[in-house]
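>>> missing the sequence, but the structure's below:
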């Protein structure tokens, strides 16, 4: 995640730490390197310009140049401004006041919307909710079957369209079905569409007007960079978007979408997809994401992942057997299976401070 950007920030900070005293010339050189790194990462040019202006103003306007450890203060300023650029405050949990609550998922085709619906449903079920997935993509061949498979994987029921049923009628019926089945959250997996397709955009606007969703989430592929940001902007003009859900952040994403979407589209990032497993969905935290980008790790994310994926009773049983010298090869196998649930070695190392350089081992 953001490895290229992370490496370049680390190089800038190494050079600053090597200076006994940081002058305005040193700071200007560092900001130039940061500017190039951000532009290469496909961050929107306006976001880069405003970010650097704030960093320079705070660095020169305070007591940084006379500080005993000026490099550390510059790093803190960069971290704080990255956090502000990403949205400042941690994303709130989903608003679900309806009976049932309705989550309308939208986005471009191929953004990972259907698998993300499954991840979101699993997350809600783990927190005591009873979601119903609705196959509202009537445009793509096999889209309904794909959602059925996703639903089976996370043990969540899926509502299929009836022959000849329109997507608006399906959305209306899903509310009745949810009440009858005792389901308190409806997740509508709509068809992927381009913002220039006026007919499909009018259709999803009609769906939103019909079901009055509690949340309208735009699912964006972070690999597409600025295209994801521009599309989110256009969708926000048609729909009352309440947030963006970024997918594929575990891939070769350069970081442009994550760093730009909040500032450009004026829509907060709510969740990020960080892997292919059903549990690989995280509530977005600007401060923790800034720490990852700067190579400072994210220990809290590792702790939360362990709490969600590791069987506490099984871990306790293995610990007790180890303390009694009864640990066998079968126990070792079970323990390794538990560790494997945390994800790849690469992803785990990425969450640990100062371990980013070892991620190539994964």
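Received it, and whenever you're ready, just let me know what you need. Since the structure is predicted, the reported quantities are computational estimates derived from the model, not experimental observations.
>>> From now on I want contacts and neighbour counts done on CA atoms only, so please keep to that.
Will do.
>>> Give me the distance between the two termini of stretch 181-201.
This stretch, stretch 181-201, spans 30 Å end to end (Cα to Cα, to the nearest Å).
>>> now the strands for the stretch 201-350 of the chain?
215-221, 243-247, 269-273, 281-283 (DSSP state E, counting those that start in this stretch).
>>> packing partners for the first one?
The reference is to strand 215-221. Contact here means 3 or more Cα pairs under 8 Å, 6 or more residues apart in numbering; DSSP states H and E; on that basis strand 215-221 packs against strand 101-107, helix 226-238, strand 243-247.
>>> Would you format these as CSV with distance to residue 190 and mean neighbour count included?
What follows is the helices and strands packed on strand 215-221, written out as CSV (distance: least, Cα to Cα, whole Å; neighbours: other Cα atoms under 10 Å):
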stretch, distance to residue 190, mean neighbour count
strand 101-107, 6, 26
helix 226-238, 13, 19
strand 243-247, 15, 26
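>>> Which of those sits closest to residue 336?
Judged by Cα to Cα, the one of the helices and strands packed on strand 215-221 that comes nearest to residue 336 is strand 243-247, at 27.7 Å.
>>> tell me what that closest one is packed against?
Using 3+ Cα pairs under 8 Å, 6+ apart, strand 243-247 is in contact with strand 215-221, strand 269-273.
>>> Switch those over to TSV; also include distance to residue 320 and mean neighbour count.
Shown next, in TSV, are the helices and strands packed on strand 243-247 (distance: least, Cα to Cα, whole Å; neighbours: other Cα under 10 Å):
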stretch	distance to residue 320	mean neighbour count
strand 215-221	44	26
strand 269-273	35	25
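>>> CSV please, covering those strands and showing distance to residue 234.
Output for those, formatted as CSV (distance: least, Cα to Cα, whole Å):
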stretch, distance to residue 234
strand 215-221, 11
strand 269-273, 16
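>>> between those strands, which gets nearest to residue 316?
strand 269-273 (29.6 Å).
>>> Okay, angle between that closest one and strand 215-221 too, please.
Strand 269-273 and strand 215-221 are oriented at 50 degrees to each other (axes from the mean of the first three to the mean of the last three Cα atoms, to 10 degrees).
>>> what about versus this one:
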């Protein structure tokens, strides 16, 4: 005879249990602090009214979308993927190519002329990325653990080579210029501040969708797969189906970030989608915390502030800033793994 499930205790019953009350209060306080830190930082940056401040906020929003989407795969499902930058690149190139029209100066060769609007190209690019992710995920789902990581690295490297050498479509090392800006109601979103608000709106949508996923029964199955995939198979769940589904959703979110980045910068080239970018994205997720969406936001914020803050170190020569950023970020990660391996607000270790 099956035992009757135990219902979750309502909040008021925790008042009689000091340990449960302390856990709830600690979790709520931690969540509130993270929210206040993220919002206060964004408000402060925007209140400065400077182009640099807006640029910082724009970078945060893009990295936050990428980190939240990647956390769905790494933190909630337990799949350590280094292929996220490939989907980021597919989304960026899709928007760049699909918005190109006949007035574009072609050097060298010829790329197709579609002339689609930004939003149409963005959603088509996400669909294209979803198809690519479905194919790649079907291959990757055959592997586990270390082999899965290695194959994902291989896909990231292959995608970069395609961006670099498929010149009739991507223009290779020359990149694609004059990428179209979004239009809303016949008005072109051209200013940095307007584009930032658009990006933040997309970030809110991505965050809410991710939150609904992890709070649903589908999300609970993902977390069960992370803990013990074989056990979840015993109960009749097809783990491969769940992993492939969240893989495709995560990839389409990365493509969204790629399309926004391409339009905001109006130029892309293959060097923006190297393997190192995937490693940095994984670092952001670990920094914020695995299995927590708020941690992804906080990790993106800390990463951007550390990365861009290096510009203001007075004794550091300009030519060494790039190397110093990576070195300091590496030191931060080492210290984090030593003293708080679950990340700033995470609950699980890698």
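Yep, it's here. As the structure is a computational prediction, the values presented were derived from the model and not from experiment.
>>> List the TM-score for the superposed pair.
The TM-score (TM-score structural alignment, normalised by the length of structure 2) is 0.28; 157 aligned residues with a Cα RMSD of 6.5 Å.
>>> Minimum distance to residue 144 of structure 1: which of the strands of the stretch 201-350 of structure 1 has it?
Residue 144 of structure 1 sits nearest to strand 215-221 of all the strands of the stretch 201-350 of structure 1, at 18.0 Å, using Cα to Cα.
>>> Just the angle for that closest one relative to strand 101-107, thanks.
Using the same axes, to 10 degrees: strand 215-221 of structure 1 against strand 101-107 is 30 degrees.
>>> still on that earlier bit, would you convert the strands of the stretch 201-350 of structure 1 into CSV that also reports distance to residue 338 of structure 1?
Shown next, in CSV, are the strands of the stretch 201-350 of structure 1 (distance: least, Cα to Cα, whole Å):
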stretch, distance to residue 338 of structure 1
strand 215-221, 30
strand 243-247, 25
strand 269-273, 21
strand 281-283, 19
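>>> do you know which of those strands lies nearest residue 47 of structure 1?
Each of those has some distance to residue 47 of structure 1 by Cα to Cα; the shortest is strand 269-273, at 15.6 Å.
>>> Tell me which other helices or strands the closest one touches.
strand 243-247, helix 256-265, strand 281-283.
>>> Dump the helices and strands packed on strand 215-221 of structure 1 to a markdown table, plus distance to residue 333 of structure 1.
Listed next are those as a markdown table, based on distance: least, Cα to Cα, whole Å:
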| stretch | distance to residue 333 of structure 1 |
| --- | --- |
| strand 101-107 | 40 |
| helix 226-238 | 42 |
| strand 243-247 | 32 |
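>>> So which of those is nearest residue 171 of structure 1?
Closest among these, using Cα to Cα: strand 101-107, at 9.8 Å.
>>> Please report how far residue 168 of structure 1 lies from residue 200 of structure 1.
Taking Cα to Cα, one finds residue 168 of structure 1 at 12 Å from residue 200 of structure 1.
>>> and if you look at residue 159 of structure 1?
From residue 159 of structure 1 over to residue 200 of structure 1 (counting by Cα to Cα), the distance is 21 Å.
>>> more neighbours, these two?
A direct count of neighbours by other Cα atoms under 10 Å for residue 159 of structure 1 and residue 200 places residue 159 higher, at 22 against 16.
>>> gap between the more buried one and residue 124 of structure 1?
17 Å.
>>> and the nearest residue to residue 134 of structure 2 once chain neighbours are set aside, how many residues sit next to it?
With Cα to Cα, 6 or more residues apart in numbering as the criterion, residue 134 of structure 2 has its nearest non-adjacent residue at 6.0 Å, and that residue is residue 248. Number of residues near residue 248 of structure 2 (other Cα under 10 Å) recorded here: 24.
>>> For residue 120 of structure 1, give me its contacts.
Residues near residue 120 of structure 1 by Cα atoms under 8 Å, 6 or more residues apart in numbering: residue 281.
>>> Now do the contacts for the residue nearest to residue 134 of structure 2.
Residues in contact with residue 248 of structure 2 (Cα under 8 Å, 6+ apart) are 130, 131, 133, 134, 137.
>>> Now the one helix or strand residue 280 of structure 2 maps to: buried residues?
Secondary structure assignment for residue 280 of structure 2, by DSSP states H and E: helix 275-288. By neighbour count with 16 or more other Cα atoms under 10 Å, helix 275-288 of structure 2 contains the buried residues 275, 277-288.
>>> Okay, residue 195 of structure 2 and residue 90 of structure 2: tell me how far apart.
Distance from residue 195 of structure 2 to residue 90 of structure 2, by Cα to Cα: 21 Å.
>>> Could you do residue 139 of structure 2 as well?
From residue 139 of structure 2 over to residue 90 of structure 2 the distance is 18 Å, taken as Cα to Cα.
>>> Pick out whichever of these two has more residues nearby.
Each of residue 139 of structure 2 and residue 90 has its neighbours counted (other Cα under 10 Å); residue 90 has more, 28 against 14.
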